[in-house]
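*Asks:* Sharing a sequence plus its predicted fold:
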Amino acid sequence: MCSNILNEEKFKELEEFIDSLHSKEGALIEVLHKAQGIFGYLSKEVQIFIGEKLNIPISKVYGVITFYSYFTTEPRGKYVINVCMGTACFVRGSGAILKEFEDVLNIKSGETTPDGKFTLEILRCVGACGLAPVVTINNKVYGHFKKEQVEEILSKYSDEEVLSLD
């Protein structure tokens, strides 16, 4: 029952956001960003709601979601780990870093740990080639990353008391 009330509040927040827009035409990406911020991901239920509120077909909503890699239709972990696999990062060992994260977390890229704490993803390029290889966790950038740092950084995030690593 509590989750239903929470879900209703989230839909109400999204509806208020949509209603506050000066023009709904061309607002799909803005609304999707807001919805993902509210819900954490874009479920089919959320997609239908957005389509109805913006008066556009759900196929268009889904098409935009699947075109842009920022959007996700699956729940993500509390901490989203991205390993850059761009050329500079790859030649400096990001493949081994990704493999180490997969081995330690016991998940593959694109998956979330069963406890919902970590999601592991690949980025094509972070745009910080001078820091290669690069790993980001919830948009915090870790440059010159080494596979030997994987367990240490995961344990720091697992402690949950340390939210900012300097």
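*Replies:* Yep, that arrived.
*Asks:* For the rest of this, base every contact and every neighbour count on C-alpha atoms.
*Replies:* Fine.
*Asks:* Look up which helix or strand residue 127 falls in, please.
*Replies:* For residue 127, there is no host helix or strand (DSSP states H and E).
*Asks:* I'd like to know how many residues surround it.
*Replies:* By other CA atoms under 10 Å, the residues close to residue 127 number 12.
*Asks:* tell me the contacts of it?
*Replies:* Contacts for residue 127 (CA atoms under 8 Å, 6 or more residues apart in numbering) come out as none.
*Asks:* check contacts around the spatially closest residue to residue 51 that is not a sequence neighbour.
*Replies:* In space, and not counting its chain neighbours, residue 51 is closest to residue 58: 5.2 Å by CA to CA, 6 or more residues apart in numbering. Neighbouring residues of residue 58 by CA under 8 Å, 6+ apart: 47, 48, 51.
*Asks:* try this one side by side with the last:
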Amino acid sequence: MEQETLILQEPNEQEKKLPNEKYEKLKKYIDELPEKEGTLIQVLHKAQEIFGYLPRDVQLFVARALGVSGAKVYGVVSFYNYFNDKPRGEYLINVCTGTACFVKGCGPLLESLSEKLGVGSGQTTEDGKFTLNGVRCIGACGLAPVIIVDDQVYGRVKLEEIDKIIAKYR
């Protein structure tokens, strides 16, 4: 019940600015589903595609549209790394922290990125350019340590390459 309370708070200023057209697009998508039961993750993917992230209001909209509790939606959003409940930066930097990457030195890479960008894992830079995340295994163990910027994979990354990688996206 506590989770339900968390997402039923008043929307913040950014959430109040979400365009009705986006809600209408999501509603149309949900209405066109042949069956609503069992589609929560599918609908959340679509909602994130439309809005860019899943703020409280969007989570509650999905909950009402699918006839599930807000707590259930919040539980799914908070469980899966793919879903974001805060706006992400223009570029998403994921540093693999799985076992192979850990052994090969992902810790110092994540620390260096954090220091250079001025944000911790799970945070977005003030200019909205980068979101930095430490993520569990991404399945590229042979390339450890691995950094992914959006869809670009950087394997066997060395500390001295961090500035060059960031500069490519500035």
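*Replies:* Great, that's in hand. Since this is a predicted model, take the numbers as computed values, not measurements.
*Asks:* How about the secondary structure of the residue in the first structure sticking out farthest from the centre?
*Replies:* Distance from the C-alpha centroid of the first structure peaks at residue 22, with 27.9 Å (CA atoms, centre = their mean). Put simply, residue 22 of the first structure is coil when judged by DSSP: H, G, I helix; E, B strand; the rest coil.
*Asks:* element containing residue 95 of the second structure, please.
*Replies:* In this assignment (DSSP H and E), residue 95 of the second structure forms part of strand 91-96.
*Asks:* buried ones in the helix or strand following that strand?
*Replies:* Sequence-wise, the next helix or strand downstream of strand 91-96 of the second structure (DSSP H and E) is helix 99-103. Buried residues in helix 99-103 of the second structure, counted by 16 or more other CA atoms under 10 Å: 100, 101, 102.
*Asks:* Between the residues you listed, which sits nearest residue 157 of the second structure?
*Replies:* residue 101 (9.9 Å; CA to CA).
*Asks:* So what does that closest one match up with in the first structure?
*Replies:* Aligned counterpart of residue 101 of the second structure in the first structure: residue 89 (TM-score structural alignment).
*Asks:* who's in contact with that match?
*Replies:* Counting by CA under 8 Å, 6+ apart, residue 89 of the first structure touches 129, 132, 133, 134.
*Asks:* now residue 145 of the second structure
*Replies:* Residue 145 of the second structure is in contact with 96, 100, 101, 102, 104, 105, 106, 155, 156, 157, counting by CA under 8 Å, 6+ apart.
*Asks:* for residue 126 of the first structure, same thing?
*Replies:* Contacts of residue 126 of the first structure (CA under 8 Å, 6+ apart): 84, 86, 134.
*Asks:* The first one contacts residue 93, doesn't it?
*Replies:* No: Residue 84 of the first structure sits out of contact with residue 93 when judged by CA atoms under 8 Å, with a separation of 10.1 Å.
*Asks:* how about the strands of the second structure, start to end?
*Replies:* Ranges of strands within the second structure are 91-96, 123-124, 130-135, 147-149, 152-154, based on DSSP state E.
*Asks:* Nearest residue to residue 60 of the second structure in space, please, no chain neighbours.
*Replies:* Excluding the flanking residues, the one nearest residue 60 of the second structure by CA to CA, 6+ apart is residue 70, at 5.6 Å.
*Asks:* Return the distance of the residue mapped onto residue 150 of the second structure from the first structure relative to residue 98 of the first structure.
*Replies:* If you follow residue 150 of the second structure across to the first structure using TM-score structural alignment, you land on residue 138. Distance of residue 138 of the first structure to residue 98 of the first structure, given as CA to CA, to the nearest Å: 16 Å.
*Asks:* Which one of these two is surrounded by more residues?
*Replies:* Legend: neighbour count by other CA under 10 Å for residue 138 of the first structure and residue 98, higher for residue 98 (23 against 12).
*Asks:* Pretty sure that one sits against residue 90.
*Replies:* No: shown here, residue 98 of the first structure and residue 90 do not form a contact pair, counting by CA under 8 Å, at 10.0 Å.
*Asks:* So for the two, which residues contact both of them?
*Replies:* Common neighbours of residue 98 of the first structure and residue 90 (CA under 8 Å, 6+ apart) do not exist.
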